[in-house]
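J.: Here's my sequence, what's the structure:
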Amino acid sequence: MSGNSSNIVLVGPMGSGKTSVGRRLACSLKRDFFDSDFEIVARTGVAIEHIFDVEGEQGFRKRETQMLADLCEIKNIIIATGGGIVINLKNREMLKHDNFVVYLSSTIEQLLKRTINSKSRPLLEQSSNREKIIRDLVSKRESLYQEVADVVIDTTDKKLYVIINEIKKVVSA
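T.: You can find the predicted model right below:
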């Protein structure tokens, strides 16, 4: 990894564990943690679902790009991104610039299991067939996650501490 001042950024589909892993990794490495979706909610004062309702996905993506730019200005932090962060070319360029990007991948079955009870994922709320939506999103975004990733870690059926240790090994190498 290029220096200790680089940020570690977690990318991957919804339900891959970005927030849980990021929070625990930040504690372990004694760094600050930021979840880009949470920061958007904190800045706007409204839920992401509300932003989607009022501004549409395009409005949300614009806010997401601005938040990523703001977070990338801070050094030596851990950032968990939203699952769709990679669809914007500008975001992919920012991710690859002076950040260490970890793609947390997982099976469709695992992602479905982890998101089954979620009420705060606007893209899943649009259909009763959550599996199809997750499959489609992963299919569309897989190559983009791979493009920005410095390392890919499969989180399927792994305990949090195992994932954290895998990331720490790669980061300290």
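J.: switch to C-alpha atoms for all contacts and neighbour counts from now on
T.: OK.
J.: quick one: the helices in the protein?
T.: In order along the chain, the chain carries the following helices (DSSP state H): 18-29, 36-44, 48-72, 89-96, 108-115, 122-125, 130-148, 160-172.
J.: another one to check against the first:
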Amino acid sequence: MSARCAGLPLTKTLVLIGLMGAGKTSIGKRLAARLGLPFVDADNEIERAAGCTIQEIFDRFGEAGFRDGERRVIARLLEQPVHVLSTGGGAFMDAETRGLIRERGLSLWLRADLDLLVHRTARRDHRPLLRQGDPREVLQRLMDARYPVYAEADLVVDSDDSPPEVTTERVLETLRQHLAVPAAHP
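T.: Predicted coordinates:
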């Protein structure tokens, strides 16, 4: 089943962007299932290509080394057939990566507020950038720096504390509107 069969004529990879904790993986997997497309997590692909974890990449090569690898992996992924791609929070900040996403993908920003991001990221301890101080302050700094750039995304959907299925429906409706496809009626 393709995205076209699901009623959406998606001709480019749907690239999810947003801060850590916005729901890119959770919503991305649900979207892929609903659209009949593969789901790919860029961070998993980066780890596979590097043969180590993202934390290890950061430790060995710093953020600049990580971003270089991330750029190359995303470029490769955007050459593959249409799929749903979840990217790391900093991927869209790289001008070259952003340009590739604009050219070869359809970007969708999952926008979330600070309290939600703090709550969601507190559950896990694998985020290198959150180890650089108070997580709330780090997330606020990231929001201040990144949200103006994320606003360049093709589409924006708010991620809140609704069940993931509700956010997934919001994304599908946003895609329908963007692609000018009428909603299916029972």
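J.: Excluding chain neighbours, give the residue nearest to the alignment partner in structure 2 of A47 of structure 1 in space.
T.: Across the two structures, A47 of structure 1 finds its equivalent in T53 of structure 2, going by TM-score structural alignment. Taking C-alpha to C-alpha, 6 or more residues apart in numbering, and ignoring the residues beside it in sequence, T53 of structure 2 has E47 as its nearest neighbour in space, at 5.2 Å.
J.: how near is the one you found to E103 of structure 2?
T.: 25 Å (C-alpha to C-alpha, to the nearest Å).
J.: if you count what's nearby, which of the two comes out ahead?
T.: Of the pair E47 of structure 2 and E103, E47 is the one with more neighbours under other C-alpha atoms under 10 Å, namely 18 against 11.
J.: Let me know whether that one touches Q55 as I believe.
T.: No - the pair formed by E47 of structure 2 and Q55 falls short of the contact definition of C-alpha atoms under 8 Å, at 9.5 Å.
J.: residues in contact with the lengthiest strand in structure 2?
T.: As far as residue count goes, and with DSSP state E defining each element, the longest strand of structure 2 is strand 105-111. Contact with strand 105-111 of structure 2 is made by 12-19, 22-24, 78, 101, 150-151, 153-159, as judged by C-alpha atoms under 8 Å, 6 or more residues apart in numbering.
J.: One more: stretch 107-126 of structure 1?
T.: Contacting residues not belonging to stretch 107-126 of structure 1 are listed as 13-16, 48-49, 52, 130-131, 133-135, 156-157 [C-alpha under 8 Å, 6+ apart].
J.: May I see the buried residues of that stretch?
T.: Burial within stretch 107-126 of structure 1, assessed by neighbour count using 16 or more other C-alpha atoms under 10 Å, is assigned to I108, Q110, L111, L112, T115, P122, L124.
J.: Just name the most buried of the helices of structure 1.
T.: With neighbours defined by mean count of other C-alpha atoms under 10 Å, none of those is more surrounded on average than helix 18-29, at a mean of 18.
J.: Map V86 of structure 1 across to structure 2 for me.
T.: Matched by TM-score structural alignment, V86 of structure 1 corresponds to F92 in structure 2.
J.: tell me the contacts of its match?
T.: By C-alpha under 8 Å, 6+ apart, the residues touching F92 of structure 2 are I17, R98, V149, Y150.
J.: what about the third one, distance to L142 of structure 2?
T.: Right, the one you point to is V149 of structure 2. The gap separating V149 of structure 2 from L142 of structure 2 is 11 Å, by C-alpha to C-alpha.
J.: how about a markdown table for the helices of structure 1, with distance to G82 of structure 1 added?
T.: Putting the helices of structure 1 into a markdown table (distance: least, C-alpha to C-alpha, whole Å) gives the following:
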| stretch | distance to G82 of structure 1 |
| --- | --- |
| helix 18-29 | 8 |
| helix 36-44 | 6 |
| helix 48-72 | 8 |
| helix 89-96 | 11 |
| helix 108-115 | 14 |
| helix 122-125 | 12 |
| helix 130-148 | 12 |
| helix 160-172 | 19 |
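J.: and of those, who's closest to A80 of structure 1?
T.: Across the helices of structure 1, the minimum distance to A80 of structure 1, taken as C-alpha to C-alpha, is reached by helix 18-29, at 5.3 Å.
J.: follow-up on the earlier one: a markdown table for the contacts of F92 of structure 2, including distance to V40 of structure 2?
T.: Rendered in a markdown table, the data for those read as follows (distance: C-alpha to C-alpha, whole Å):
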| residue | distance to V40 of structure 2 |
| --- | --- |
| I17 | 13 |
| R98 | 18 |
| V149 | 23 |
| Y150 | 20 |
